[in-house]
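Participant: Prediction below, plus the sequence it came from.
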Amino acid sequence: MFDFDQYLGFLAFLTILTIGFWLMIFLLTFVIPYWIGGAILEILKEKRDAKKAKRNQ
């Protein structure tokens, strides 16, 4: 059915596909929400500091 080099190519393809799948799951569930949450907190902190500086002037 498969030659040995075709078998190795198929295994390499499945390995790359699986790594890509789990990397995408990891990025979508942990990294991107952490990044967005940190950006929102940073924006809120800057607005709070600007409001505090304006009030102190």
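Facilitator: Everything's here; your move.
Participant: hey, let's count contacts and neighbours off CA atoms from now on
Facilitator: Will do.
Participant: tell me which strands and helices the helix or strand in which Tyr34 is found is in contact with?
Facilitator: Following DSSP states H and E, one finds Tyr34 within helix 32-56. For helix 32-56, not one helix or strand is in contact under the criterion 3 or more C-alpha pairs under 8 Å, 6 or more residues apart in numbering; DSSP states H and E.
Participant: So which residues make contact with it?
Facilitator: Residues from elsewhere that reach helix 32-56 (C-alpha atoms under 8 Å, 6 or more residues apart in numbering): none.
Participant: Kindly recompute the last result at 10 Å.
Facilitator: Contacting residues not belonging to helix 32-56 are listed as 26-28, 31 [C-alpha atoms under 10 Å, 6 or more residues apart in numbering].
Participant: buried set for that helix?
Facilitator: For helix 32-56, a neighbour-count test (16 or more other C-alpha atoms under 10 Å) marks nothing as buried.
Participant: dropping in the other structure now:
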Amino acid sequence: MVEFDQYLGFLAFLTILTIGFWLMIFLLTFVVPYWLGGNLLEMWKERREAKKAEREKA
């Protein structure tokens, strides 16, 4: 038979596991694409500015 403290421990484990799972899903669906998109946009802007500066220099 399962005692009450073991039951509470199991519920705490399931809660932490579920929170971790949903946090991972959130990070993979919103944060990572936002971070990648921002980095790609910044790289594109820097390259465009470098080309513009090179054209003005020549």
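Facilitator: Cool, got the structure. These figures come from a predicted structure and were not determined experimentally.
Participant: Give me the TM-score for this pair.
Facilitator: The TM-score (TM-score structural alignment, normalised by the length of structure 1) is 0.96; 57 aligned residues with a C-alpha RMSD of 0.6 Å.
Participant: returning to that earlier point: out of the contacts of helix 32-56 of structure 1, flag the one nearest to Gln57 of structure 1.
Facilitator: Of all the contacts of helix 32-56 of structure 1, Val31 has the smallest distance to Gln57 of structure 1: 39.1 Å, by C-alpha to C-alpha.
Participant: Aligned counterpart of that closest one in structure 2, please.
Facilitator: Counting by TM-score structural alignment, Val31 of structure 1 corresponds to Val31 in structure 2.
Participant: any idea how far Lys51 of structure 2 is from that match?
Facilitator: Val31 of structure 2 sits 30 Å away from Lys51 of structure 2, taking C-alpha to C-alpha, to the nearest Å as the criterion.
Participant: Then Thr15 of structure 2?
Facilitator: 53 Å.
Participant: and what of Tyr7 of structure 2?
Facilitator: Distance, Tyr7 of structure 2 to Lys51 of structure 2, by C-alpha to C-alpha: 64 Å.
Participant: try Ile16 of structure 2
Facilitator: Per C-alpha to C-alpha, Ile16 of structure 2 is found 50 Å from Lys51 of structure 2.
Participant: Over to Gly37 of structure 2?
Facilitator: Separation of Gly37 of structure 2 from Lys51 of structure 2 (C-alpha to C-alpha): 21 Å.
Participant: Closest to Met1 of structure 1 out of the contacts of helix 32-56 of structure 1?
Facilitator: Met1 of structure 1 has its nearest neighbour among the contacts of helix 32-56 of structure 1 in Phe26, at 35.5 Å by C-alpha to C-alpha.
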